[in-house]
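**Student:** the amino acid sequence is not available; the structure is as follows:
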């Protein structure tokens, strides 16, 4: 009950503070039927793209839901700085880029000759270098990426402009999921989401990002811990640097683990992890979010196969298109 009370408390701003979510806006259903399974990404003329039912789906600006790329098997989606669609494809264990003419290019499908686990989420820095997470959910018998001691690695990788791939985070985290490079390239945020292990990590970490795109593991800092609740999934950032993190659960599965009193929704944190606001999402599991709209003040949220939206008072930070 204490957790629920705190979430209700932070759903409303302190006296005199500007609200983070527009008080005149309510959570709105934009599309259903698995159209909002994962990885929302807004395009100014094409609409909102998302992963669901094995496809890349598109919600047109007119509100029509359709399949953009059938049987793509994607999760995280993001427009890079040239307006091309990056996609993590866990089914085929690869990361791809779809050009504006529809051509699909495989950017990477192995590291050192070993297949990835299940590329999950993607972010880019100011130099258009790509960072992606590589966890494994479900059966683990065919995992190939191991450390020197034979332990599995579910870390984060970087793809440079010349195609070179480097591992930037290894066993510093248990199971990397959502990833985000801050606007100034100073930090890499990593959602450590080991929800299917009793006592597993449900934490958001911050690492210092170096100019060459590497990470100093000694700078690892805990930003927020969801305890025994369902931990963080995808995350985005607004123009003020606040983090919008999808996490929590409405109904525990299996009972008691994760803790369903840590409710499902979008947790808004400042850069140091202070909880500033929360908006509840009714369907499990809430997976990710993305800003969009002409003023970038519409937050699109994926949860339980439903694509939602809610208005914010501050514009979100988008990699593409550039801010006007």
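**Tutor:** Arrived safely. Just so it is clear, the structure is predicted and the values come from calculations on it, not from any experiment.
**Student:** please count neighbours and contacts with C-alpha atoms only from this point.
**Tutor:** OK.
**Student:** tell me which residue is most central in this structure.
**Tutor:** residue 234 (2.0 Å; Cα atoms, centre = their mean).
**Student:** show me the contacts for that one.
**Tutor:** Taking Cα atoms under 8 Å, 6 or more residues apart in numbering, we find residue 234 in contact with 39, 121, 177-179, 191, 245-246, 287-289.
**Student:** now residue 227
**Tutor:** The neighbourhood of residue 227, defined by Cα under 8 Å, 6+ apart, consists of 201-203.
**Student:** so where's the longest strand in the protein?
**Tutor:** Taking DSSP state E as the criterion, the chain has its longest strand at strand 28-36.
**Student:** and that strand, what's buried?
**Tutor:** For strand 28-36, a neighbour-count test (16 or more other Cα atoms under 10 Å) marks 30-32, 34-36 as buried.
**Student:** now, the most widely separated pair of these?
**Tutor:** Spatially, the most separated pair among the buried residues of strand 28-36 is 30 and 34, at 11.6 Å (Cα to Cα).
**Student:** just to revisit the earlier point, quick one: which of the contacts of residue 234 has the most company?
**Tutor:** Within the contacts of residue 234, most neighbours by other Cα atoms under 10 Å means residue 121, with 34 neighbours.
**Student:** thinking again about what came up before, quick one: the residue nearest to the centre of the chain from residue 56, how far?
**Tutor:** 17 Å (Cα to Cα, to the nearest Å).
**Student:** which stretches of the protein form helices?
**Tutor:** Counting by DSSP state H, one finds helices in the chain at the ranges 2-10.
**Student:** quick one: which of the contacts of residue 234 is nearest residue 212?
**Tutor:** Closest to residue 212, out of all of those and judged by Cα to Cα, is residue 179, at 17.7 Å.
**Student:** one more to weigh against that first structure:
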């Protein structure tokens, strides 16, 4: 342990200043006129930060007017300030990945290293709040979202147990990879559905549909022949008590796989892929896509009027501004 604070690394990772414009961006591809009403084909793609190893889990915090996101292998939670500077909000995390905001405005995190769902408290501590299911350790929680009733939903694939740059090698204690629903008021943890390797998840605006991506094909990135075939987003109906039904195919990407995604107030799904962000209407119509030139892992809406799409894309944080608010 370093006792002298002067020897500790600084927090500043980008100095204040305006964003750069992505030089090779060729514009938004519009495949349906509905998208053109929301997003200009000539909107510039902005580069807000460069230097991450695997950017993930962006979440907008309105009370702070700031964006937080993870750099998983660098074990940092990053923070974008209104003036453009980027700092390390948390250093030496336990391989944080997905992040969300609970109903009380606190950050909730997925941790590969501690294999848990954790929460940032007012005292600055990051407290594990879900660690086991029926007495067995979770696999490696990957993405998280909070329902309108305050319950915390998360995916629990095995990626962090197989990729040493995203966690540490370990044998899973569970024989399934699932989506869970945790009620922080009662401590009740429910296993809602099983998948090959669940990844991203998000609710429709009315909370009646849950979308979950299953991306076992991404195991091809792990040494050895482990890869599956799934690279799709599935949809479920959500009952009043959270029960899921009517499991059905929603969308798959031709390039890479749909990692993390977000849903806007129109019910459109904005999903990451190897070639950019794809926009799909609730009726499964492909509306268009934003080519990024690098693999995207996740995205979210934010900004003072919720009209900016933030994109976590491998080593960069990107953004594009919509004509109309998205959330």
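**Tutor:** Looks like it arrived, so ask away. None of these values were measured; they are calculated from a predicted model.
**Student:** picking that back up, identify the farthest-apart pair in the contacts of residue 234 of structure 1.
**Tutor:** The widest separation within those (Cα to Cα) is 14.5 Å, between 39 and 191.
**Student:** tell me the one among the contacts of residue 234 of structure 1 nearest to residue 46 of structure 1.
**Tutor:** residue 39 (15.7 Å).
**Student:** what residues are up against that closest one?
**Tutor:** Residue 39 of structure 1 sits in contact with 49-51, 75-78, 121, 234, 287-289, 302, where contact means Cα under 8 Å, 6+ apart.
**Student:** just give the nearest non-adjacent residue to the aligned partner of it in structure 2, would you?
**Tutor:** Using TM-score structural alignment, the equivalent of residue 39 of structure 1 in structure 2 is residue 57. Distance criterion Cα to Cα, 6 or more residues apart in numbering; nearest residue to residue 57 of structure 2, sequence neighbours excluded, is residue 98 at 4.0 Å.
**Student:** which position in structure 1 pairs with the one you found?
**Tutor:** Per TM-score structural alignment, residue 98 of structure 2 is aligned with residue 76.
**Student:** mind listing what its match touches?
**Tutor:** For residue 76 of structure 1, the contacting residues are 38-40, 51, 87-89, 120-122, by Cα under 8 Å, 6+ apart.
**Student:** and the gap between residue 280 of structure 2 and residue 81 of structure 2?
**Tutor:** Relative to residue 81 of structure 2, and taking Cα to Cα, residue 280 of structure 2 is found at 30 Å.
**Student:** what lines up with residue 183 of structure 1 in structure 2?
**Tutor:** So residue 183 of structure 1 corresponds to residue 205, using TM-score structural alignment.
**Student:** ok, its match touching residue 264?
**Tutor:** Yes: counting by Cα atoms under 8 Å, residue 205 of structure 2 does reach residue 264; the two are 7.1 Å apart.
**Student:** who touches both of these two?
**Tutor:** Common neighbours of residue 205 of structure 2 and residue 264 (Cα under 8 Å, 6+ apart) do not exist.
**Student:** picking that back up, and the gap between the aligned partner of the residue nearest to the centre of structure 1 in structure 2 and residue 139 of structure 2?
**Tutor:** By TM-score structural alignment, residue 234 of structure 1 lines up with residue 260 in structure 2. Per Cα to Cα, residue 260 of structure 2 is found 18 Å from residue 139 of structure 2.
**Student:** returning to what we had before: overlap in contacts, residue 30 and residue 34 of structure 1.
**Tutor:** In contact with both residue 30 of structure 1 and residue 34: residue 306, using Cα under 8 Å, 6+ apart.
**Student:** can you map out the strands along the stretch 1-150 of structure 1?
**Tutor:** 28-36, 38-43, 47-52, 55-59, 65-69, 77-79, 85-89, 94-98, 104-108, 110-111, 114-115, 122-124, 130-133 (DSSP state E, counting those that start in this stretch).
**Student:** could I get those strands as CSV with distance to residue 314 of structure 1?
**Tutor:** Converted to CSV, the strands of the stretch 1-150 of structure 1 look like this (distance: least, Cα to Cα, whole Å):
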stretch, distance to residue 314 of structure 1
strand 28-36, 18
strand 38-43, 17
strand 47-52, 19
strand 55-59, 23
strand 65-69, 27
strand 77-79, 21
strand 85-89, 25
strand 94-98, 30
strand 104-108, 34
strand 110-111, 39
strand 114-115, 40
strand 122-124, 21
strand 130-133, 26
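**Student:** would you mind saying which of those strands lies nearest residue 20 of structure 1?
**Tutor:** Once the strands of the stretch 1-150 of structure 1 are compared by Cα to Cα, strand 28-36 is nearest, at 16.6 Å.
**Student:** check the mean deviation of the closest one from structure 2.
**Tutor:** Once fitted to structure 2, strand 28-36 of structure 1 is off its aligned match by 2.1 Å on average (mean Cα distance after the TM-score superposition for structure 1).
**Student:** same for that strand, what does it pack against?
**Tutor:** Strand 28-36 of structure 1 sits against strand 47-52, strand 55-59, strand 298-303, strand 305-311, with contacts defined as 3 or more Cα pairs under 8 Å, 6 or more residues apart in numbering; DSSP states H and E.
**Student:** need the ones you listed in TSV (columns: mean neighbour count).
**Tutor:** Putting those into TSV (neighbours: other Cα atoms under 10 Å) gives the following:
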stretch	mean neighbour count
strand 47-52	26
strand 55-59	24
strand 298-303	28
strand 305-311	23
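**Student:** relative to residue 196 of structure 1, which of these is closest?
**Tutor:** Of all those, the one in closest proximity to residue 196 of structure 1, counting by Cα to Cα, is strand 298-303 (18.0 Å).
**Student:** residue 87 of structure 1 pairs with which position in structure 2?
**Tutor:** The alignment partner of residue 87 of structure 1 in structure 2, by TM-score structural alignment, is residue 109.
**Student:** what about the closest residue to that match other than its chain neighbours, neighbour count?
**Tutor:** Nearest non-adjacent residue to residue 109 of structure 2, counting by Cα to Cα, 6+ apart: residue 99, 4.5 Å away. Neighbourhood size, residue 99 of structure 2 [other Cα under 10 Å]: 28.
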